[in-house]
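K.L.:
generate a structure from the sequence data that follows.
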Amino acid sequence: MSKILLAGATGYLGGYILSELLRQQHEVRVIVRNRTKLEQKNYEKVEVIEAEITKLESINNCCDNIDFVISTVGITKQKDGLTYMDVDYQANKNLLKEAKKSGVKKFVYISLLNGQKLKNLKICEAKELFVNELKKSGIDYCIIRPNGFFSDMSEIFYMAQKGRVYLFGDGKYKANPIHGEDLAVVCVNSIENARKEINIGGPETLSQNEIASIAFNIAEKEIKITYIPNWIRKIILFIIRTFTSQKFYGSIEFFLTVLSMDMIAPEKGKHTLEEFYGNLKNNHM
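P.N.:
Coordinates of the predicted model:
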């Protein structure tokens, strides 16, 4: 089988990709910041490099004898004072440089659905700058564009458990978020796929109202939804952009923006949001 370098293996999606790579019996090398986070998952067959991808010298020759690279590297929660440009752009650029130097066959990068249209958002700006670097690099590539994870929908369930869900607008915008396990299959299979870009979502396209209804049903609560006018969302965006740093507002800016638009991608996968909310309920109990 092929030998794969996975960057971001200890993250939400990276963990599922690592499991899928091993299930398909690939040889795997991973780059992690903290080795102990990986060892807790008992991946004895995995070759581990402990390094800071934001520092080029720390990943020197990391791609030697590697056939394919898969990168999920990106900031999901702000920490260590790093910016989106430091991580989503520069860290991936460092990895790409090593991949080219070592003659890697293909580089698979996980970005965001509609990232090209949302470059005014800090997270999308950094990701799309790297996408441009990848496209002009000369190396074969595939850009995976998921429209959101089930885990992003967790807060709606927790609100439902408390008895009331708050939505911006009228709750009619639609999305089909995907489970990490389903997305991991697409990511791993993309190494042998000729497509350059893959937009991908989960198996069910639902409005925000429908998502809230599922959450209330699983939580066994009466449906109570409060709709917040869109102008309030715009004021919140203005305030956080004006009075806080991008290290604070980047992720909030992204979610407040995508909540006011349809985020629909080709349907794929087997896991449903109802199943996910059921697991959240069981784990909470």
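K.L.:
for the rest of this, base every contact and every neighbour count on C-alpha atoms.
P.N.:
Will do.
K.L.:
what is the burial count for the closest residue to residue 122 other than its chain neighbours?
P.N.:
Among residues not flanking residue 122 along the chain, residue 250 sits closest, at 5.9 Å (CA to CA, 6 or more residues apart in numbering). For residue 250, the neighbour count with other CA atoms under 10 Å is 23.
K.L.:
distance of residue 250 relative to residue 120?
P.N.:
Residue 250 is 11 Å from residue 120, where distance means CA to CA, to the nearest Å.
K.L.:
one more: residue 152?
P.N.:
On the measure of CA to CA, residue 152 and residue 120 end up 21 Å apart.
K.L.:
what sits against residue 83?
P.N.:
75, 246, 247 (CA atoms under 8 Å, 6 or more residues apart in numbering).
K.L.:
from the centre of the chain, point out the most distant residue.
P.N.:
residue 222 (31.9 Å; CA atoms, centre = their mean).
K.L.:
grab the nearest non-local neighbour of that one.
P.N.:
residue 216 (6.5 Å).
K.L.:
the one you found is in what secondary structure piece?
P.N.:
Secondary structure from DSSP states H and E places residue 216 in helix 208-219.
K.L.:
now do the buried residues in the next helix or strand along the chain from that helix.
P.N.:
Following helix 208-219 in sequence order, the next helix or strand is strand 225-228 (DSSP H and E). Within strand 225-228, the residues scored as buried using 16 or more other CA atoms under 10 Å are residue 225.
K.L.:
helices or strands next to strand 225-228 in the packing?
P.N.:
strand 165-168 (3 or more CA pairs under 8 Å, 6 or more residues apart in numbering; DSSP states H and E).
K.L.:
after the strand it packs on, heading C-terminal, what element do we hit next?
P.N.:
strand 174-175.
K.L.:
please provide the structure for the following sequence as well, for comparison with the first:
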Amino acid sequence: MNTKQVLVAGATGYLGQFLVKELKKRGFWVRVLIRKEAQKKIFGNVDDIFIGEITKPHTLDGVTQNIDWVFSTVGITRQKDGLTYMDVDYQGNSNLLKEALKDDVEAFQYISAINGNKLRQLKIFEAKEKLVDELKASAIRSCIIRPNGFFSDMKDFLNMAKGGRVYLFGDGQQKLNPIHGADLAQVCVDKMMVKSSEESVGGPDVLTQNEIGELALKAWNKPIKISHLPDWVRRGVIWFLRTFTSSKIYGPIEFFLTAIADDNVANTYGTHHLKDFFESKVAK
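P.N.:
A predicted model of the protein is given here:
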């Protein structure tokens, strides 16, 4: 039985739910931070549920009371409710950090993303890395996790492949090693336990975008048809969206289109394979 009492913020998200399961499996006392009463039904086996909005500091009073470790997976992929990356990824997490400092929490883990420190010009990373800087400069022990793309993000390949063809920018030789949420959750807990300060985390298979496209087409039993679009199209789309739309629209697309232009290979972990994930999704 672990004697540590932990808080998971962002508990209702893809990674958050796996993290809660992993922590409970290892015997931790777990409190989850959720936004709405209706979300309570997601968590059958947690020890405490705290309802509050990370963007409204007055609703967080007491959230980190008697807590040893905070795990925050809070961030927005699709901006809604009129909130920006700065409102949520930075300010929301900063509000949580202030509570943790007030209550003398021992350690705070924050989930950023692979190469975020090198891509600060992107709206999403400008906010995430501002939080990373603040966390590292604070009096709390920090642990920064930089995961590669999640398996759930790779469903875009699968959705494309369903139509019989995958479209890629450039030659499709850029490499990445996406990771399953269950594998990432294990690493998150392990890294807190060994007091790691920072880690990049990817899955066991390093694949090119062409290979991911092939896996997606094979999962649907389709012939391998991959079209390569010239890279100027990708750059043009980013320019167009940045010029004519708000960060709410271009933020996630800019992030995706910038990330796919380079290799993104993180340290390899885990036992889940993308091929199996694709096949299980198609079977459903």
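K.L.:
what would you report as the TM-score here?
P.N.:
In this superposition the chains share a TM-score of 0.97, using TM-score structural alignment, normalised by the length of structure 2; 282 aligned residues with a CA RMSD of 0.9 Å.
K.L.:
returning to what we had before: in a strand, the residue nearest to residue 122 of structure 1, correct?
P.N.:
No. Under the criterion used here (DSSP: H, G, I helix; E, B strand; the rest coil), residue 250 of structure 1 is helix, not part of a strand.
K.L.:
I'd like to know how far the residue farthest from the centre of structure 1 sits from residue 212 of structure 1.
P.N.:
In terms of CA to CA, residue 222 of structure 1 sits 11 Å off from residue 212 of structure 1.
K.L.:
same deal with residue 183 of structure 1?
P.N.:
For residue 183 of structure 1 relative to residue 212 of structure 1 (CA to CA), the value is 23 Å.
K.L.:
hmm, the residue farthest from the centre of structure 1 is touching residue 163, no?
P.N.:
Yes. Using CA atoms under 8 Å, residue 222 of structure 1 is in contact with residue 163, at 7.2 Å.
K.L.:
now do the shared contacts for these two.
P.N.:
residue 216.
K.L.:
quick one: contacts for the residue lying closest to residue 195 of structure 2 once chain neighbours are set aside?
P.N.:
Leaving aside its sequence neighbours, residue 195 of structure 2 sits nearest to residue 143 (CA to CA, 6+ apart; 7.4 Å). Neighbouring residues of residue 143 of structure 2 by CA under 8 Å, 6+ apart: 107, 108, 109, 110, 191, 192, 195, 196, 197, 198.
K.L.:
tally of neighbours for residue 45 of structure 2?
P.N.:
Residue 45 of structure 2: 10 neighbours (other CA under 10 Å).
K.L.:
now do residue 175 of structure 1
P.N.:
23.
K.L.:
what's the answer for residue 140 of structure 2, then?
P.N.:
16.
K.L.:
next one: residue 270 of structure 1
P.N.:
12.
K.L.:
need the contact list for it.
P.N.:
182, 202, 203 are the contacts of residue 270 of structure 1 under CA under 8 Å, 6+ apart.
K.L.:
repeat that for residue 130 of structure 2.
P.N.:
Contacts of residue 130 of structure 2 by CA under 8 Å, 6+ apart are residue 90.
K.L.:
how far away is the residue lying closest to residue 131 of structure 2 once chain neighbours are set aside from residue 76 of structure 2?
P.N.:
Closest residue to residue 131 of structure 2 apart from its sequence neighbours, by CA to CA, 6+ apart: residue 90 at 5.2 Å. According to CA to CA, residue 90 of structure 2 and residue 76 of structure 2 sit 10 Å apart.
K.L.:
now residue 255 of structure 2, nearest residue through space, not along the chain?
P.N.:
residue 122 (6.5 Å).
K.L.:
give me the buried subset of the contacts of residue 270 of structure 1.
P.N.:
Using 16+ other CA under 10 Å, the buried ones in these are 182, 202, 203.
K.L.:
tally of neighbours for residue 66 of structure 2?
P.N.:
Neighbours of residue 66 of structure 2 (other CA under 10 Å): 15.
K.L.:
ok, it touching residue 100?
P.N.:
No. Applying CA under 8 Å, one finds residue 66 of structure 2 not in contact with residue 100, separated by 9.9 Å.
K.L.:
related to what we said a few turns ago, ok, so of the buried ones among the contacts of residue 270 of structure 1, who is nearest residue 79 of structure 1?
P.N.:
Nearest to residue 79 of structure 1 among those: residue 182, at 27.8 Å, using CA to CA.
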